[in-house]
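> Predicted structure and sequence below. I'll ask about it afterward.
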Amino acid sequence: MNISAQYFDWAASAPQNPEIAAEALEIAQKYAANPSSIHRAGLEAREKLEEARKRCADVLHVKPECLVFTSGGTESNHIPLLSLLQKPVKGSIVISAIEHAAVREQALALERCGRRIIIAGCGKDGIVSADEVLKKCADDTELVCIMAVNNETGAVQPIYQIADALGTLKGRRPKLHVDAVQAAGKIPFDFSYPGINSAAISAHKIYGARGIGLLYTASRTESFLKGGGQEDGTRSGTENLFGIWSLMRCLETCAEKTVCTAAFEAQKEKTAFFIDALQKIPGCTIIPEARAARPDLYSPWIVQASFKGIPGEVAVRALSERGFYISTGSACSARKNKRPVLSAMKIDENTARSSVRFSFGSMQRQKDIEALIEAVREVNTLFGQKT
């Protein structure tokens, strides 16, 4: 794969695997008919689509009928939320304070439609506890949304514990939806774990095409948006076979259990080296500071750090001028200059303003990370607050 050794914004989007892209294009061109058509060409396209669904299911260890192809992680997060609009009784929704805008902003839109939104807070470590989620659940709570891995800090949330805890509630158990966009193909994650009702996946985070995603749903979801009835009525619209094949192949490449675990373990060593080097730079603070003592609670693919006296945007531009590409956080919120995740963690304003995110890909080498560290040291020397 021809990947820039100086690209460290993989959490925003990963470069496409050119071999997989070429294969997906070949499949899409060969099976160009609408998979819903009943003529032979349509049936052949449908056969390839269902083959892709089954192969995705095999990787994720779920049933094929539990998988719905969507336009990306955002839509996969929206479908469980919007499905609540089908219900006449307006129950409450619990979301964590660290959710991606795809969940947070859609939940706020539902709030304007009369749904009560309850926020489950996180600790200074960026982690939402099962006890906190239980405390926030009300008698009328219909849905709980907790992301698997935070896209800014890399904090891995205790999803299995939360799923177990929700099962102890008396009365009707609320459904649990998981934004797994930064988990699928990156950290070991069990989509079939009892109590996880739905989960979102995005292809372009794992070397796939943009505009394609996957929704795992343990039981059929009644979609609020209607149309031609594709994807068993959950997601209408002519299926994107190019994107679907790309997503399937990327899952096979990244999310297969032994492959994912091996890459995860290898990256932990590189990230430990990177964090240790950052901590030796004057004025640098790892966010959260507790990460150094408990690295097992964080994804090794994402590191958040703050450099005293250097606004995050300045650090991003200065490194970009030197050919290194990072971000201040979620690409979806970068132009809004807001950091709700850091606010939820009670990070002080100056530290938050000077924070940046480094995110990694499995093809990066130790020497690439060493080159990044040298560039960060140079920028810190030029722009950092002198003590």
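All right, it came through fine.
> Only C-alpha atoms from now on, for both contacts and neighbour counts.
Noted.
> right, and Phe307 touches Arg353 too?
No. Using Cα atoms under 8 Å, Phe307 makes no contact with Arg353, being 9.3 Å away.
> Who has more neighbours out of these two?
Phe307 (28 against 22; other Cα atoms under 10 Å).
> any idea how far Gln6 is from the more buried one?
20 Å (Cα to Cα, to the nearest Å).
> Same check on Val178?
Counting by Cα to Cα, the gap from Val178 to Gln6 is 31 Å.
> between those two, who's got more neighbours?
Between Val178 and Gln6, counted using other Cα under 10 Å, Val178 has the larger neighbour count: 27 against 19.
> Regarding this structure, what is its longest helix?
Taking DSSP state H as the criterion, the chain has its longest helix at helix 257-279.
> ok, then the element right after that helix?
Per DSSP states H and E, helix 257-279 leads on to strand 284-287 as the next helix or strand towards the C-terminus.
> Assign the residue lying closest to Glu252 once chain neighbours are set aside to helix, strand or coil.
Setting aside the residues directly before and after it, Glu252 is nearest to Val59 in space (Cα to Cα, 6 or more residues apart in numbering), at 6.3 Å. On the three-state scheme (DSSP: H, G, I helix; E, B strand; the rest coil), Val59 is labelled helix.
> Second structure for comparison follows:
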Amino acid sequence: MRPVYLDYNATTPVAPEVLAAMMPFLTGGFGNPSSSHALGRQAHAAVERARAEVAGLIGAEADEILFTGGGTEANNLAIRGTLASGDNRAVVTTAIEHPATEECCRLHEAAGRLVRRVAAGPDGIVRTADMARAIDQGAGLVTVILAQNEIGTLQPVADIAALARSAGALVHTDAAQAVGKMPVDVRELGVDLLSIAGHKLNAPKGIGALFIRRGVTVGPLLVGGGQERGIRPGTENVPYIAGLGAACALAGERLTHRRGTLAALSQRLLTGLREAVPGLLLVGDLERRLPNTLNVLFPGVSGRRLLEACPAVMASVGSACHADSEEPSAILTALGFERAVALGAVRLSLGWDSTSNDVDTAITEFAGAWRSLAPEQQSAA
């Protein structure tokens, strides 16, 4: 039996359309975009076409898109690149950020500057009023994840951005998990900076983008040539950039024609698991979440052991960036879950390739694995 892949929040397969867009620049079209000859002009045109495709997906202008090596680099540029070495203004963020944001904030703190972290409610969503109080104390930058990567909850970024900008602060959102799964428009959000990770939307690993609103200054983390406006120097990765552009174009088509697909499959999965596993809990708000993401708590078992007993389904016990230890997710403990309960977490994330058969197989396999483990776990307790 083909294993069922339910870990699309960790990474996605490269779509055939994306690979087709990349191949010409992995073979004959190998020119440097900075070269003035025919091969160079061909490569330059591919980069600019991809820039427009990325911009089109998020409602930006092409000249507001900067290519990076991934979502982590985009977050670092957005946070560290906008806070000059002598900038002592505070950063306001949340307690449920991805490590690529949190670690940047820790660097800011290590330099003797202030970071205010706002806790999320039990539903996995930060309260706008709490963010307002933190912003009112003074802030140079507000950075809030758009869709929480482990539990899928959507944060009120547009409301927070309005408060931040009225207070004179820049606003960044890590949209790595959101872009390609739901409509994202930088104008509607009101953000100054927005991070994209290509491998979350069927592009290869190692490519991403940062939206930088016109007029916002971002300093480089590296020095070199003048590529990408001098903010991200180095010869452009043309094949991967072309792939990201194709992935964004494909995502736009899918969102137009198949918008309800992921939500319907997720609901089918959640309903089936609740019927098969009494006491199963969903983490986070039921409605204000990504259409593809479920973080569920299996009672009386370790999520890690459950996955080991269920090799027919590939999923995660939390964020794939720190999924190698038998400790509860820091996100879940921040939401108030006790350690024993949080250890039962399994993150199930669907993709555009997921089918109803995949969902039904996962329900059956998880239910069987849980029944085999739960008595043992409960007697040990």
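Okay, I see it. What you are looking at is a predicted structure, and each value in this text was computed from that prediction instead of being measured.
> Please say which position in the second structure Ala12 of the first structure maps to.
Ala12 of the first structure maps onto Ala10 of the second structure when the alignment is built from TM-score structural alignment.
> Pretty sure its match sits in a strand.
No. Going by three-state DSSP, the assignment for Ala10 of the second structure is coil, not a strand.
> burial measure for it, as a count.
Neighbours of Ala10 of the second structure using other Cα under 10 Å come to 19.
> That one and Lys200 touch, don't they?
Yes. Assessed by Cα under 8 Å, Ala10 of the second structure is found in contact with Lys200 at 7.2 Å.
> quick one: common contacting residues for the two?
Counting by Cα atoms under 8 Å, 6 or more residues apart in numbering, Ala10 of the second structure and Lys200 have no contacts in common.
> mind listing the helices for the stretch 201-350 of the second structure?
For the stretch 201-350 of the second structure, the helices defined by DSSP state H, counting those that start in this stretch occupy 238-257, 261-276, 303-308, 330-334, 339-342.
> Most tightly packed of those helices?
Burial of those is given as mean neighbour count (mean count of other Cα atoms under 10 Å); helix 238-257 ranks first at a mean of 23.
> For that helix, which helices and strands make contact with it?
In this structure, helix 238-257 of the second structure packs against helix 16-26, helix 38-58, with contacts taken as 3 or more Cα pairs under 8 Å, 6 or more residues apart in numbering; DSSP states H and E.
> Show me what the first one is packed up against.
Put plainly, it is helix 16-26 of the second structure. The contact analysis (3+ Cα pairs under 8 Å, 6+ apart) places helix 16-26 of the second structure against helix 238-257.
> So what's the residue count around Asn292 of the second structure?
Residues contacting Asn292 of the second structure under the criterion other Cα under 10 Å number 24.
> List the contacts of the spatially most central residue of the first structure.
The geometric centre of the first structure, computed from its C-alpha atoms, lies nearest to Val181 (Cα atoms, centre = their mean), at 2.5 Å. Going by Cα under 8 Å, 6+ apart, Val181 of the first structure touches Gly73, Ala148, Val149, Ala200, Ile201, Ser202, Lys205.
> Can you find the partner of the third one in the second structure?
In the second structure, the residue paired with Val149 of the first structure is Ala147, using TM-score structural alignment.
> And Arg377 of the first structure, by the same measure?
Counting by TM-score structural alignment, Arg377 of the first structure lines up with Ala367 in the second structure.
> any idea which helix or strand carries that match?
Counting by DSSP H and E, the element that carries Ala367 of the second structure is helix 356-380.
> and that helix, which residues are buried?
358-359, 361-363, 365-370, 373-374 (16 or more other Cα atoms under 10 Å).
> Please tell me which residues of the second structure stretch 116-132 of the first structure aligns onto.
By TM-score structural alignment, stretch 116-132 of the first structure lines up with residues 114-130 in the second structure.
> mind listing the strands for the stretch 1-150 of the first structure?
67-70, 92-96, 117-120, 141-145 (DSSP state E, counting those that start in this stretch).
> which residues in the second structure does the first one align to?
Against the second structure, the aligned range for strand 67-70 of the first structure is residues 65-68 (TM-score structural alignment).
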